[in-house]
Structure formats: structure tokens, C-alpha cells
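>>> Pasting the sequence and the predicted model now:
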Amino acid sequence: MPRYCAEAQGPYKASQSWEYEFVGITSYGTPVNVHRLLRKSDLSLAVTMTQATLWGFAGGGSMVLPGICSRESIEWNHRLMTSPTRTVGNDAPNNRMREDIEEATVMSGLDMSLLVILNPALEIVDVTAGTTIAAHRASVEKYKQLYSVSSSEVPEGKLDVGISGSFPGDRFFAHACWPIANLDYFVRDGGTIILACMVEGGLAHYSYGKDYMPYRLEAKRRQKPWSVKQP
């Protein structure tokens, strides 16, 4: 009987080292610890969305790292956020962070990916499926045709002021701030970037950061809950 699995992973599970299998180290030094359920499955398929992100373009291999990797793997990969080539719209192999993700994906044994592109109404406008890296490259090219704009198209050069929202990814500020990286290409040095979003969940979901807080801050937080309820 073939074995299939579908499981959601949150910050709590990412910290449980016994849930993972070590499969190797990337050329950037990231130890790749992949969830054991993936390794046990006879067929693995990542269903994901292509979008511009801080590590080039999300989708495909992102479902492996950070998707189903341990906290150790995620933190090592995120060191590459400081790489000068880690920019929105700059894909692997030039984007070091994305290349690290793709190396981890190959090591994980993920069989294939199905990637969709959404319009502003959250409707599917394109579907690409195949081996993960090839399918991701193809989906990214389609995404660029739909949504990319060259800064050379801005009348009279760069903008004095750039304004952007980030719906539907605007629940937490940690994700809602991503459009700032896009606008940086279009706004002149010394100009102004305005981010207009609701961030109903606050700066970030508390579970992402609680293990990094000093004990006194954690105790204080328990005495005085956030003004915005966390789900």
C-alpha cells in the first residue's frame, strides 16, 4: 500500500528534533533536517503558490525549507538574508538564499511540485506542475509576465513617494512589510515609502518569537496579554 502524508507544521513542531531526519549539508553550510513523514512517503507533492518574496520567489522548494525542516535548518538558511544578492525578484542561482533552499529540496527527495499563480481576487490564473526546480522556474517566468514592472517605466525617473498595501499577506507586520523591498527599486534615495496595511495580528505571531525572549520578558508578557488577540 503506497504511503502518503499531509501534515501542517508550526513553530512548535519545528523545535522537536526527533521529528526530523538529517539528509546532508548544503554548499552554504545549512544542515538539512527534513520531517520524517516526507522521507517515509512513496510519493511527495508540494502544492504551493508562486509569489515575489525577500528570497527571490516563493513556491516549490520553499515548502521544504523552511516548510518542513527543523528550526536549526531554518535558522541556518536565514543567515543568507544578509547576502547582497538576496533581493526580491532575483532567483537562483544568483540568489544565494534561494539556491540554498533548492539544494535542500534536492536532498529531501521531494518528487514534484504543483504551483499556482493568483490574481488580486485570489483566483487561480495559472497552474504549473513537474519536478520542483524546473516547475518553479517555469512558474516564475509566467509570474514575471503578469506582475513585473521595470523601474525604467516610471515617468521622469524614480518616485518621490511610493505607497503599497500587502493584502492578503497583511495579518502580521513581519510579512506585511515585504512590499517595502519592491518599492525600494522605484523610490529615489531620500524618498518616502508608505506601507498601508491593517496588521490585525500585531508585529508577528507570538509563537514565532517566544523561545527567543529573555525569561523576564516572557513572564511580563504572561501578566499583560497583547492588546491584539493571537489566534
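On my side now, so go ahead.

>>> okay, CA-based contacts and neighbour counts for the rest of this
OK.

>>> so residue 78, which of the three states?
Following DSSP: H, G, I helix; E, B strand; the rest coil, residue 78 is assigned to helix.

>>> For the residue lying closest to it once chain neighbours are set aside, give me its contacts.
With Cα to Cα, 6 or more residues apart in numbering as the criterion, residue 78 has its nearest non-adjacent residue at 7.4 Å, and that residue is residue 97. Residue 97 makes contacts with 55, 77-78, 80-81, 83, 86, as judged by Cα atoms under 8 Å, 6 or more residues apart in numbering.

>>> put this beside the first:
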Amino acid sequence: MYKKMKYGNLEIDIPVDEKNIIQVIKSNEVKVTKSEEQIIQDAIEHPTDSARLKELVHPGETVCIVIPDVTRAWQRTDKYLSKLVDEINAGGVQDKDITFLSATGTHRSQTKEEHEELLGKELSKRFKIIDHDCLDKDNLVYLGKTNYDTPVSINKIALNCDHIVITGGIIYHFLVGFSGGKKTILPGIASYETIMANHALSLSKDFGGGTYPTVHSGNIENNPVHIDMLEAASFVKPDFMFNVVVDKNGTIVGAVAGNYISAHAKGRKMVDDQDGVNISEKADITIATAGGYPKDINLYQSIKTMINARTATKDNGTVIILSECREGLGGDEEMQSMLLNFDTSEEREKDLRNKYSISKYVGYYFCESGDKFNVILVSSLNPDLLKRTNITVVKTIEEALELAYKTNSKDATITLMPQAANTLPKLKQC
């Protein structure tokens, strides 16, 4: 039985009785028989519900390739962008008619070095990257409202091109269910107002309800954030999509191309096959780790671990998170304010609704978790930082278990999640 977990640079033993462990949740083994290059090329040559990209474009036409920003470097753009450019060139489009636009969303602008990292050495000699600015109203075009009343304004540079190609990667996402696909449009190249209106759909309709119940990792059914993003993308209608799927080591193990809706559906299945783990029951106690440093460098980076661990745990059960947090809370001032400056979920929710941001939502989610579960954090964090939340901070797993057994019996069922940031438990429906 696997009973070791990573914490910072260490691997520590989890001192629990094996008879109480009902499951160890790890990524599924997915056999890959092709190289990264073959996987990329196969997807480009065999797109889903679409002609090949080289047939969609024509000489004299302009193409905008929308790419991730450097915070999504795991998507390995330097591996596949050159092949997309080759395909577009094969359709008769010259380099001068190709524009690279980075889908920064609300993120900062990037450095020349970061642009080179995204394009790779060879493409960097041929092309420049333009960073989207969600606050630059002169470079945004209002297109209309979604059925959720989200005002959709999109980058003018993309809209002025004859063709829009969106790129990126697909993993579980705690708001929209899965990243990639239409997410390159909203939030990628949308206005600040558009992004905030969409993301605010992650909260329940009525004050006091907290997070919207169907907004969570791996779910698109009745997920208003997902549906709203799809509606926003319908104003733009990207001509072609290319998305990758990577494993826990960052290796490209899958790729999809073509229609941005149906190709993305194929990519979601790849992610589920790799990182979606069926469970037959939820545990009284879940012990989870992101996988050590740098994944547990700060509390902010541990949000995926918390989200996935909650999914494996019974209501009002105990969630033990191993997260060293050597660089403290992380995030920005808004996220930290959620933890430090409020005493109740109602106060936090009011502030979040008043001026929504992803950072605030992350802070709120941690605090909501402390209200709904018995959350114990094994960490080097100063416990005083979380004293206004219902999250208990201890230094060792032994201390955490001692506390857990005060609210759960010694015979409590236990689930271990050694790769919690990347694995999503899925309860089998009877």
C-alpha cells in the first residue's frame, strides 16, 4: 500500500492503518505510442469536424493565432506553433499576414524573453507577439450580450483578421470545468468587464448561497460559467482550434484540432481518461498533497488540491492538506484579504460580489472549505495568518491526524491523494 506523500522537498510517511484506507487516488496509466511531434502532426492533419487549416485559409487573407500567455507555459506552445504556421503557409498565407495575439485575460503584459519562450527560437526570429490588454477600450469591440447578460467585448486585432485560430491546452479547471477551447476567447481576449461578469457566475444567484453548486472541476453540465463562455465565443466563431493534453510530467500525450466545440469535447475525454478517477464512496478523512515543491510553494497554488480533495470527502468530513507554503500565502492582496480581513463567510461573500476577481474567489473558496469541512493544513505557515478562518494549521501529519481523530473515530475511512492537484475523484452513480 502506497503511504508516502510529497511535502516540499520531502517525502513523508502517512501513519494510518492500512485497513482504514479505502482508496489511493492516482492518475490512470495512459499508454502513449507516438512521439510528441507525431501526436501534434496527426491532430493537425486529421481535424475534428473541420477541413484542414491549410484548406480554410487562402493567399492574401489574414490570420490571427491566439496563444496562451506565459502563466500557461505548461501548454508547450513552442512545440506546436511552428507546425501550425507551416500549415497556414501551406495554404498560401505569408508571414506578414499572420498575427500572434497572447490571450492574457486579466494578466500582466509580458517581456520579450517570455514572448520568445512562447514562440520558440525559430518563430521568434520571424514574428512578434501582441499582448491582449483587457483594459484598452480603444482596442476592444462590443459585440452584444449573452443570455446571462454578460456584455461581450473582444480584442479588435483578432476580429479584424479573416481567420482566428485558437490554441492552448486542456486540463481540469475549477470554474469552467475544463480549460482550453472557448476559454481562449473569454477570458483570453475579452474585456475586463466581460471577464468579471462571466466569472461572477461562479457564485450562487442569491446572497448567502456561496459558490454555485455546478461550478467545479470536470463539470460542464448546467455550469453557467462554461455556458456563458460558449455563448461569448459564438459571437467570434473561431475558424480552427488546436489544443494539447499533457501528463503529470508535462509531456504532450494528446492533441485535438478542428472545430472548437467538438474537438474540445474529444480533448475533455482525454483528460478524463487520464486524470478522472472513479471512486465508489467518499471518505471520512481525505489526506491530499499537490505533489511537493514547487506545487506547494504557497497556499494560493494549493487551490486545486483543496478542490479535488473536497470532492473525495464526505460532507462535514475532514480534509488534511499537505502544503509546505515556503513562500507564504501567495496570490495577490485581494486573495490575502479574503483570509486576513474577514471573520465570516457572509462578509467575504459580500465583498466578493461587490467587486469580483479570481484571486478573491480563491481566497473565498479556501474559507468556505473551512466552513463546510474540518480542514487541517500541514504547513510551515504561521497559524496566525489563518486565525480568522476555520482552517487549522499544524506542523506535522501526526498532529493533523490527532486532531482528525477527535472528530472522526479511529476506524474512520481514509482516502489518500498523492497527486491531488492533477487527479479529480468522480463518484460512481449507482
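Ah, there it is. Note that the structure is a prediction, hence the values are computed from the model and not measured.

>>> what about the residue mapped onto the residue nearest to residue 78 of the first structure from the second structure, which helix or strand?
Taking TM-score structural alignment, the alignment pairs residue 97 of the first structure with residue 225 from the second structure. Counting by DSSP states H and E, the element that carries residue 225 of the second structure is helix 224-236.

>>> do the same with residue 349 of the second structure
Using DSSP H and E, residue 349 of the second structure falls in helix 345-354.

>>> List the buried residues of that helix.
For helix 345-354 of the second structure, a neighbour-count test (16 or more other Cα atoms under 10 Å) marks 345, 348-349, 352 as buried.

>>> same thing with stretch 147-166 of the second structure?
Within stretch 147-166 of the second structure, the residues that count as buried by 16+ other Cα under 10 Å are 150-159, 161, 163-166.

>>> So which of those residues sit within strands?
In strands, defined here by DSSP state E, the members of these are 151-155, 163-166.

>>> Check which helices and strands the helix holding residue 349 of the second structure is in contact with.
Helix 345-354 of the second structure is packed against helix 358-372, with contacts defined by 3 or more Cα pairs under 8 Å, 6 or more residues apart in numbering; DSSP states H and E.

>>> what stretch of the first structure does the helix it packs on fall on?
Under TM-score structural alignment, there is no match for helix 358-372 of the second structure anywhere in the first structure.

>>> what do you get for stretch 259-277 of the second structure?
Going by TM-score structural alignment: stretch 259-277 of the second structure matches residues 131-149.

>>> Output the ones in strands among the buried residues of stretch 147-166 of the second structure as TSV; include the columns distance to residue 66 of the second structure.
Shown next, in TSV, are those (distance: Cα to Cα, whole Å):
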residue	distance to residue 66 of the second structure
151	21
152	17
153	16
154	12
155	11
163	11
164	7
165	6
166	5
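
>>> which residue packs closest to residue 188 of the first structure, ignoring adjacent ones?
residue 158 (5.2 Å).

>>> ok, that neighbour to residue 3 of the first structure distance?
To residue 3 of the first structure, residue 158 of the first structure is 54 Å away according to Cα to Cα, to the nearest Å.

>>> Tell me the one of the buried residues of helix 345-354 of the second structure nearest residue 145 of the second structure?
Distance to residue 145 of the second structure, by Cα to Cα, is smallest for residue 352 among the buried residues of helix 345-354 of the second structure, at 22.7 Å.

>>> tell me the centre residue of the first structure?
residue 58 (5.5 Å; Cα atoms, centre = their mean).

>>> do you know how far the aligned partner of that residue in the second structure is from residue 38 of the second structure?
The equivalent of residue 58 of the first structure in the second structure is residue 179 (alignment by TM-score structural alignment). For residue 179 of the second structure, the distance to residue 38 of the second structure equals 23 Å [Cα to Cα].

>>> what does stretch 26-39 of the first structure correspond to over in the second structure?
Using TM-score structural alignment, stretch 26-39 of the first structure pairs with 146-159 in the second structure.

>>> what does stretch 218-225 of the first structure give?
Stretch 218-225 of the first structure corresponds to no residues in the second structure, going by TM-score structural alignment.

>>> Outside of the match of stretch 26-39 of the first structure itself, list whatever touches it.
For stretch 146-159 of the second structure, contacts defined as Cα under 8 Å, 6+ apart pick out 64, 66, 101, 132, 139-145, 164, 185, 189-191, 193-194, 197-198, 228, 231-232, 236.
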